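Participant: What shape does this take:
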Amino acid sequence: MKRVLTIFGTRPEAIKLAPVILELGRHPDCFENLVCVTGQHREMLDQVLNWFQIQPHYDLNLMRPNQGLSEFAAQALVAVDQVLDKVQPDVVIVEGDTTTVIMAALAAFYRRIRVAHVEAGLRTRDRYNPFPEEINRRMTGALATYHFAPTPRAVADLRAEQVPETDIFLTGNTVVDALLMTMRRPVKLEYDFSADTRFPILVTAHRRENFGAPFESLCLALLDIVERNPEVELLYPVHLNPNVREPVTRILSGHERIRLTEPLGYEQLVHLMAKAYLILTDSGGIQEEAPVLGKPTLVLRETSERMEAVEAGTACLVGTDRNRIVTTTERLLYDETVYHKMSHAGSPFGNGDAAERIVDILHQKLS
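Facilitator: Take a look at the predicted model:
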């Protein structure tokens, strides 16, 4: 039996690793399935753990108010190393590109423990966009032993970085597994669109690289969309970061067709995505989830490491330019041909069996 330690700290990591953890749990004769969380996103992380009924064996609870990236990174490296010393796993599984990911991978590397990187190979080639994620995932790629790439593009990017072919595996994206698992379960919505709304639009925006003037620009664009189009209703779960809350509250609060809510549980957001006419987001995960649901997505970023959705035609990069956001949104509202093309473009991120593939590969490699 091989000892597997899965380490994560944020809500997106938890969502994408939950299917892997659950799949590992279906093979108790092959794997000792251990989970460690850093608590990088405390409340939002716990909600996902509860939804997927995952109980961590080690909870480091490292996040503190007003904690900087360097401070968290230093604490995470030391704390994860202490867990590794105690557990002595055969492999550490990480996912994506957060500070938890790079520190966990580095701690494992220092102890010569194999690292399995889920969602490997995503690149923008712009070191500051997204920040700090682009450098986090490049460094994790340099440390990883097994690279579980979600798409052929990610495979190609890993090959371009001279990653050995024998260490690269095309698996699909585990976010599709999590989404399909969640859609099969009934959910009572805490917030919903009005029943008579013709164009319900779901918004999520929180990226660090958009803080300041770009974020104000996108908020003004959202206000324009509602004021110019009386059949539009926006629902916007607002991130807890004050750099998001202040401009959103100042610019968008008080409008009868703009609903600002607290951050939603993962299952709530998934079912709202399914009800939306279209989605405006700067979230990486939603760029992957929306195509599965057939929802056109406008990406509020200047670059994306998930260009597969753009190339497939189900997503469109609009950045944070006020006029471009408004114009592109209105085109989707009133041009049925354009909307139909985007909503039927299909998903390039797999069919929901990524976790099973990953666990099968681990079984082969660790045997």
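Participant: rest of the way, CA atoms for contacts and neighbours
Facilitator: Noted.
Participant: in which helix or strand would I find residue 116?
Facilitator: Using DSSP states H and E, the element containing residue 116 is strand 114-118.
Participant: Tell me the first helix or strand C-terminal of that strand.
Facilitator: Toward the C-terminus, strand 114-118 is succeeded by helix 133-143 as the next helix or strand (DSSP H and E).
Participant: For the most centrally placed residue in the chain, give me its contacts.
Facilitator: Centrality entry for the chain: nearest residue to the mean C-alpha point is residue 285, 3.2 Å, by C-alpha atoms, centre = their mean. When contacts are counted by C-alpha atoms under 8 Å, 6 or more residues apart in numbering, residue 285 touches 12, 175.
Participant: Next, the structure of the following sequence, for comparison with the previous one:
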Amino acid sequence: MTEKRKICVITGTRAEYGQLSRLMKLISKNRKLELQLLVTGAHLSAKFGMTFREIEKDGFRITRKIDIRAGDDSPLGVSKSMSIAVLEFSKAFEKLRPDIIVLLGDRYEMLSAASAALNSRIPVAHLGGGASTEGAIDEAIRHSISKMSHLHFAGAEKERRRVIQLGESPDRVFNFGEPAVDVIRHTRLLKKKELEKKLGRKLKAKNLLITYHPVTLDTESSCEKQFANLLSALDELEDTLLIFTKPNADAGSGKIMRMLEKYTAANLEKCILFSSMGQQAYLSALSMVDAVVGNSSSGIAEAPTFKTPTVNIGDRQKGRIKAASVIDCLPEKENMLNAIRKVYSPAFRKALLKVKNPYGEGGASEKILKVIKTFPLENIVKKKFYDLP
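Facilitator: This next block holds a predicted model:
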């Protein structure tokens, strides 16, 4: 009997897991593959909702929990978490001996995992390379992971070309679209009454889904000011339900979280705050709200599939490929209010009917599975730098 190819998938945040879950399910069901699932970062933090429980609830068996003490969001705290992560991932790889590791995106946990894989001479398949987010340290992390990876799955053709521009061989760089779209296509969305039960209240005449993450290349004081401007803008809205989700475990998230908790506690009649809504409820809300507001990647990669507008604030997502449903605005109160007003304008609502998601229509996970299942792995860790013609 042929030995199963061992695929090690690593996830550290709720958003990451959401995008990977369809691929994970396909791997777990394939008789020629063995899924090794490592869970780390915010998934193991009470502060961020202990979201590893959602993964287990979805039927996945977690192979190992990698605790990197992700609670300290200071720059020094993040660096400490990264150093712990490199050591703990190295130990896990030594024990599990995966044939290939699957990483998504651009977070520091994934940089640590890629570094450990490089030292262990284990090939890496990287999802989401070639994207650009000029306002965040994610930009440098993402490109660094690409250089430590051996198979690449970009979300759009422009992003595929960027990975090749980094010197990666074209025969190892694929564009199948974003796997996040697959998750949408394979999730049973809640009906309105079901969502209202999950929210604990009825939707209002107007409803916004809001997620604001630290802009990690700005100063903490600048991020606080920008978020204060957002809260001040939201104060101006009438008859609007504000559904907040907490920020990622990035440097500076603690202060934003405290501001958010204080604001929602003082405005209970119009605010709901979630550490994590869970995938089904979040996507259901995304399909029903009037707009996504903030600087989350879900407003860029997922909202357009529902033709839901996005008010994209500031520089965190600057450089990303965007659908026509995305309204960019400066992190100033009046700019934000103008963008929110545009969401409700009849001309803009009419234009939404023609919106297409630039990250594809689905099917990426199945195509990625085929590559990681069949691509020859012998000597794959030795790479030649590809010079552009």
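Participant: And the TM-score between them?
Facilitator: The TM-score (TM-score structural alignment, normalised by the length of the first structure) is 0.88; 357 aligned residues with a C-alpha RMSD of 2.4 Å.
Participant: What's the separation between the aligned partner of the residue nearest to the centre of the first structure in the second structure and residue 291 of the second structure?
Facilitator: When the second structure is aligned by TM-score structural alignment, the residue opposite residue 285 of the first structure is residue 298. Relative to residue 291 of the second structure, residue 298 of the second structure is positioned 12 Å away (C-alpha to C-alpha, to the nearest Å).
Participant: Kindly name the residues of the second structure that line up with the strand holding residue 116 of the first structure.
Facilitator: Aligned using TM-score structural alignment, strand 114-118 of the first structure spans residues 123-127 in the second structure.
Participant: what about the residue nearest to the centre of the first structure, which helix or strand?
Facilitator: Using DSSP H and E, residue 285 of the first structure falls within helix 284-293.
Participant: how big is the offset of that helix relative to the second structure?
Facilitator: Mean deviation of helix 284-293 of the first structure from its aligned counterpart in the second structure after superposition (mean C-alpha distance after the TM-score superposition for the first structure): 1.5 Å.
Participant: Can you name the next helix or strand after that helix?
Facilitator: strand 297-299.
Participant: Starting from that following strand, tell me the next helix or strand along the chain.
Facilitator: Next helix or strand after strand 297-299 of the first structure toward the C-terminus (DSSP H and E): helix 307-312.
Participant: By how much does the next helix or strand after that next one deviate from the second structure on average?
Facilitator: Downstream of helix 307-312 of the first structure, the first helix or strand assigned by DSSP H and E is strand 315-317. For strand 315-317 of the first structure, the mean distance from the matching residues in the second structure following superposition reads 1.5 Å, by mean C-alpha distance after the TM-score superposition for the first structure.
Participant: Likewise for stretch 70-79 of the first structure?
Facilitator: Mean for stretch 70-79 of the first structure is 0.8 Å (mean C-alpha distance after the TM-score superposition for the first structure).
Participant: Let me see the contact set for residue 59 of the second structure.
Facilitator: Residue 59 of the second structure neighbours (C-alpha under 8 Å, 6+ apart): none.
Participant: roughly how far apart are the aligned residue in the first structure for it and residue 197 of the first structure?
Facilitator: Here residue 59 of the second structure is matched to residue 53 in the first structure, going by TM-score structural alignment. Counting by C-alpha to C-alpha, the gap from residue 53 of the first structure to residue 197 of the first structure is 35 Å.
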